[in-house]
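Asks: No letters, just coordinates:
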C-alpha cells in the first residue's frame, strides 16, 4: 500500500453510524478499512466511466469523420420503399 497518511473526514451522522455499525458487526476491522474499500470502489467506478466516455467520444469522432450524414427521413423513406417492393 505504500506510505500511510492520516486524514480527518467529515460526514453526515447517518453515514458515521452506518460505518460504526459495520465495524461493530465484524464486517471490517476498522472504519479506515471501510473507507479505503469505498474509495477503491469509487476509483474503479470513476476509471470505468472515464474509459466509457473516451470510447463514446472516439465513436462520435469516427462518425463525424466518416463523412456527411443522411437525414433520417430519407433513410426511413428508402427502407419503406424497399419493404414495400418486397411485399
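Replies: Everything's here; your move. Model, not experiment: these values are computed from the prediction.
Asks: Going by C-alpha atoms from here, please, whenever you check contacts or count neighbours.
Replies: Will do.
Asks: Tell me how far residue 55 lies from residue 65.
Replies: 15 Å (Cα to Cα, to the nearest Å).
Asks: ok, the two, which is more surrounded?
Replies: For residue 55 versus residue 65, neighbours defined as other Cα atoms under 10 Å are more numerous around residue 55 (12 against 9).
Asks: Secondary structure element for the spatially most central residue of the chain, which one?
Replies: The chain has residue 49 as the residue nearest its centroid, 3.5 Å off, counting by Cα atoms, centre = their mean. Element membership of residue 49, judged by DSSP states H and E, is helix 31-65.
Asks: One more to weigh against that first structure:
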C-alpha cells in the first residue's frame, strides 16, 4: 500500500520519531490507526446510546409522559447555578 502524505504530516511523523516515542514510522502509523479505531468504537457506542434514549423519549411522549420545555430549562439552569456555587 502506498500512501501520500502532506509535508506537514511528514514533518509530524519525523518529529515523533526524533522524540524517541516511536521506533519506526510503521509503529507510529499503527498507533494512529489503533487510536482511530478506538475513537470509532467510542463514537459508535455513544451513537447507539443516543438512539436508545431517543426511543425511550418517543415512547414516553406517546404515553403522555412529557415535561414542558420551560420547566426543563428552568431546572437545568438551577442545576448549573448549583454547580457554579459548589465550584466557587
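Replies: Great, that's in hand. Predicted model, so just to flag it, every value in this text is computed and none were measured.
Asks: returning to that earlier point: alignment lookup: the residue nearest to the centre of the first structure to the second structure.
Replies: Aligning on TM-score structural alignment places residue 49 of the first structure opposite residue 43 in the second structure.
Asks: next one: residue 16 of the first structure
Replies: Aligned against the second structure - with TM-score structural alignment as the criterion - residue 16 of the first structure pairs with residue 10.
Asks: what packs against the host helix or strand of that match?
Replies: Secondary structure assignment for residue 10 of the second structure, by DSSP H and E: helix 7-18. Here helix 7-18 of the second structure touches helix 25-62, going by 3 or more Cα pairs under 8 Å, 6 or more residues apart in numbering; DSSP states H and E.
Asks: what helices or strands is the helix it packs on leaning on?
Replies: helix 7-18.
Asks: average distance between the helix it packs on and the first structure?
Replies: Following superposition, helix 7-18 of the second structure is found to deviate from the first structure by 1.2 Å on average (mean Cα distance after the TM-score superposition for the first structure).
Asks: Please apply the same query to stretch 39-54 of the second structure.
Replies: Mean deviation for stretch 39-54 of the second structure: 0.6 Å (mean Cα distance after the TM-score superposition for the first structure).
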